[in-house]
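>>> quick one, fold the following:
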Amino acid sequence: MRFRKLGLVALAAMLAVAGLAGCRTNVGTAASVGKSRISESDVNRYINRQGPNASLVSQARKQGQDVAPKSEVLQALVQDKLFRRVLAKNGGVPSAGELAASRDAAAALLFQTQLTGKALTAALVTGLVRTGIRASFAQEYLTVQSLEYTIIKRENLSQFSDLAKLVKQTGARVSISGRYGKWDAATLQVNRAAAVPSYLKLQPTPGASASSQPSTGGGS
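Prediction:
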């Protein structure tokens, strides 16, 4: 059983293996975690100007969803900061080498995949690119999974609610720009289905054609 549901990025990777311009307060800030800030440029550096793959967009829309690369990237960046806070309060944050060493085990637990090493990275890169995210984000994404895996193993967690509880205990307040959606503390994800004023458009992907853009007020 998966410890949690896969996001669109992870889903796209597995499929590959199987065959707002709104309120301008706090301009330039995509999110904040406590006193730590994630800028728009932090998110944009990982976004492909070509946008998501048209077939993936079509597939997602048939399922009542949309493809939102910026929200996926921001979600992982927020999770990274939150998981590091949890680990800092519970035994310390592992070194970069220790996190890298746990990637295969993290993927096996969180994604229920037997892919390891270069094959795992290659599959993830394929999914990222299809979703409109640069291949360079693969390392950050895998690091986030390793951070989560470390918490699960170190604290012997058996359900996701226990992880969310540990995150809450850090006292870190998460604030997300409305153009991306709303942070859901229970799922530790960006909820794009949250109500957004009609005059606000969900964050578009730079350079993407109109046919491949997420629809205004998009789905889940």
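
>>> alpha carbons only for contacts and neighbour counts from here, please
Will do.

>>> quick one: the helices in the chain, in order.
Applying DSSP state H to the chain gives helices spanning 8-17, 40-44, 54-62, 69-89, 96-101, 103-110, 117-131, 137-155, 160-169.

>>> could I get these in a markdown table, plus columns for distance to A31 and mean neighbour count?
Below are the helices of the chain laid out as a markdown table (distance: least, Cα to Cα, whole Å; neighbours: other Cα atoms under 10 Å):
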| stretch | distance to A31 | mean neighbour count |
| --- | --- | --- |
| helix 8-17 | 20 | 19 |
| helix 40-44 | 8 | 17 |
| helix 54-62 | 25 | 15 |
| helix 69-89 | 8 | 22 |
| helix 96-101 | 24 | 13 |
| helix 103-110 | 25 | 20 |
| helix 117-131 | 21 | 21 |
| helix 137-155 | 17 | 20 |
| helix 160-169 | 17 | 16 |
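
>>> put together a markdown table for those helices, with distance to W183 on each row.
Rendered in a markdown table, the data for the helices of the chain read as follows (distance: least, Cα to Cα, whole Å):
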| stretch | distance to W183 |
| --- | --- |
| helix 8-17 | 17 |
| helix 40-44 | 16 |
| helix 54-62 | 21 |
| helix 69-89 | 8 |
| helix 96-101 | 25 |
| helix 103-110 | 21 |
| helix 117-131 | 21 |
| helix 137-155 | 17 |
| helix 160-169 | 13 |
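
>>> looking at these, which is nearest to I176?
Checking the helices of the chain against I176 by Cα to Cα gives helix 69-89 as the closest, at 8.9 Å.

>>> quick one: list the elements packing against that closest one.
Counting by 3 or more Cα pairs under 8 Å, 6 or more residues apart in numbering; DSSP states H and E, the packing neighbours recorded for helix 69-89 are strand 29-33, helix 40-44, helix 137-155, helix 160-169, strand 189-191.

>>> so can I have a markdown table of these showing distance to I176?
Shown next, in a markdown table, are these (distance: least, Cα to Cα, whole Å):
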| stretch | distance to I176 |
| --- | --- |
| strand 29-33 | 4 |
| helix 40-44 | 11 |
| helix 137-155 | 18 |
| helix 160-169 | 16 |
| strand 189-191 | 8 |
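
>>> and L56, which of those is closest to it?
helix 137-155 (18.6 Å).

>>> who are the contact partners of the residue lying closest to I38 once chain neighbours are set aside?
Nearest non-adjacent residue to I38, counting by Cα to Cα, 6 or more residues apart in numbering: A31, 5.1 Å away. By Cα atoms under 8 Å, 6 or more residues apart in numbering, the contact set of A31 is 37-39, 74, 78, 174-177.

>>> the structure of the following sequence is requested for comparison with the preceding one:
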Amino acid sequence: NFYEKGIIKSIVDIYDLHKRKEELEEMEGLGKKSVKIILDGIEKSKEKDFKILLPSLGFSEVGHKVTELLIENGFESIDLIYKLIESPTSYETLKEIHGLGERTSASIIEQLKDKENKKLISELKKRGLNFTSKGIEKSNKPIFKGQSWCVTGSFENFNPRDKAMELVIFYGGKKVSSISSKTTHLLTGEGGGSKLEKAKSLGVQIVNEEEFIKLLESVGYNI
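The predicted structure is shown next:
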């Protein structure tokens, strides 16, 4: 066992195993063929997309869903995420992302500002791991470009309602979890509640389900 023998003490050590190739080949139960398979697998793992890599590092609250939300909102690399984290408005920006919230936003900032975590990411970058995502597939008809959408209520054709927000992103928009002065549109269904009232007070454009479907149909999307 590599851990018991002290060969691997951290994730970084895994990516330095090639430096101990001959030592590994001499270990009981291994040999050249087995070591080659191990080292080839490690090398191949460097190609994994950022959306798989970041959650695998084990940072609290930074799992697959959170990573996907960051990428969906334009933070497609660790450099872009750190640029956000170092910004004085990072907390406000994060908690506006639909699906994050206050606790998760605070935890993301805390985890990524942690010195040991920053060092880990830096060392893994040096070893060639992929800290940039291929991004989210998007339409070549970005009808929602430059728009920030929030959603409230329930819908006949979008259940769960996140399906509607996925289409907003696909067609170039952004989704946010709460209404603010930066929100451009509110998609409203049955039982809109407080978000609807706040949107009206801020002059946010209100779009109902039928109107939203017509917008989608204008670019050839059929429900």
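
>>> quick one: TM-score?
Remark: TM-score between the superposed chains equals 0.26 [TM-score structural alignment, normalised by the length of the first structure]; 101 aligned residues with a Cα RMSD of 6.0 Å.

>>> which pair of the contacts of A31 of the first structure spans the longest distance?
Across these (Cα to Cα), the longest gap, 13.6 Å, separates S39 and V174.

>>> mind checking which of those two has more residues around it?
V174 (19 against 15; other Cα atoms under 10 Å).

>>> residues near the spatially closest residue to that one that is not a sequence neighbour, how many?
If the residues on either side of it in the chain are set aside, V174 of the first structure comes closest to V33, at 4.6 Å by Cα to Cα, 6+ apart. As a burial measure, V33 of the first structure scores 19 neighbours (other Cα under 10 Å).

>>> what's the separation between V33 of the first structure and V17 of the first structure?
From V33 of the first structure over to V17 of the first structure the distance is 34 Å, taken as Cα to Cα, to the nearest Å.

>>> pretty sure L166 of the first structure contacts L87?
No - using Cα atoms under 8 Å, L166 of the first structure is not in contact with L87, being 9.5 Å away.

>>> so for K70 of the first structure, which of the helices and strands packed on helix 69-89 of the first structure sits nearest?
Once these are compared by Cα to Cα, helix 40-44 is nearest, at 6.5 Å.

>>> which strands and helices sit next to that closest one?
Using 3+ Cα pairs under 8 Å, 6+ apart, helix 40-44 of the first structure sits against strand 29-33, helix 69-89.

>>> what's in contact with it?
Counting by Cα under 8 Å, 6+ apart, 28-30, 70, 73-74 sit against helix 40-44 of the first structure.

>>> quick one: which two of these are the most distant?
Farthest apart among the contacts of helix 40-44 of the first structure by Cα to Cα are G28 and V73. That separation is 15.6 Å.

>>> any chance you could map the strands in the second structure?
148-152, 174-175, 185-188, 205-208 (DSSP state E).

>>> for the third one, packing partners?
To tie it back to what came earlier, the one meant is strand 185-188 of the second structure. By 3+ Cα pairs under 8 Å, 6+ apart, strand 185-188 of the second structure packs against strand 148-152, helix 194-202, strand 205-208, helix 209-217.

>>> with mean neighbour count and distance to D40 of the second structure added, can I get those in a markdown table?
Shown next, in a markdown table, are these (neighbours: other Cα atoms under 10 Å; distance: least, Cα to Cα, whole Å):
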| stretch | mean neighbour count | distance to D40 of the second structure |
| --- | --- | --- |
| strand 148-152 | 25 | 44 |
| helix 194-202 | 15 | 52 |
| strand 205-208 | 15 | 52 |
| helix 209-217 | 14 | 46 |
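
>>> among the ones you listed, which is nearest K33 of the second structure?
strand 148-152 (53.6 Å).

>>> ok, V73 of the first structure to Y141 of the first structure distance?
Counting by Cα to Cα, the gap from V73 of the first structure to Y141 of the first structure is 8 Å.

>>> so which of the helices of the first structure comes closest to Q189 of the first structure?
Shortest distance between Q189 of the first structure and the helices of the first structure, using Cα to Cα, is found for helix 69-89: 5.9 Å.

>>> wait, what's in contact with the nearest residue to E72 of the first structure once chain neighbours are set aside?
Of all residues not flanking E72 of the first structure in the chain, V9 sits nearest, at 7.1 Å (Cα to Cα, 6+ apart). V9 of the first structure is in contact with 72, 124, 127-128, 131, counting by Cα under 8 Å, 6+ apart.

>>> farthest pair within those?
E72 and L124 (13.4 Å).

>>> quick one on the thing from earlier: quick one, which of the helices of the first structure is nearest to V190 of the first structure?
Smallest distance to V190 of the first structure across the helices of the first structure (Cα to Cα): 5.8 Å, for helix 69-89.

>>> angle of that closest one against helix 160-169?
Angle, helix 69-89 of the first structure to helix 160-169, by axes from the mean of the first three to the mean of the last three Cα atoms, to 10 degrees: 70 degrees.

>>> quick one: the helices in the second structure?
Going by DSSP H, the second structure shows helices at 11-14, 21-25, 32-45, 50-56, 64-72, 78-85, 90-95, 102-113, 115-126, 162-170, 194-202, 209-217.
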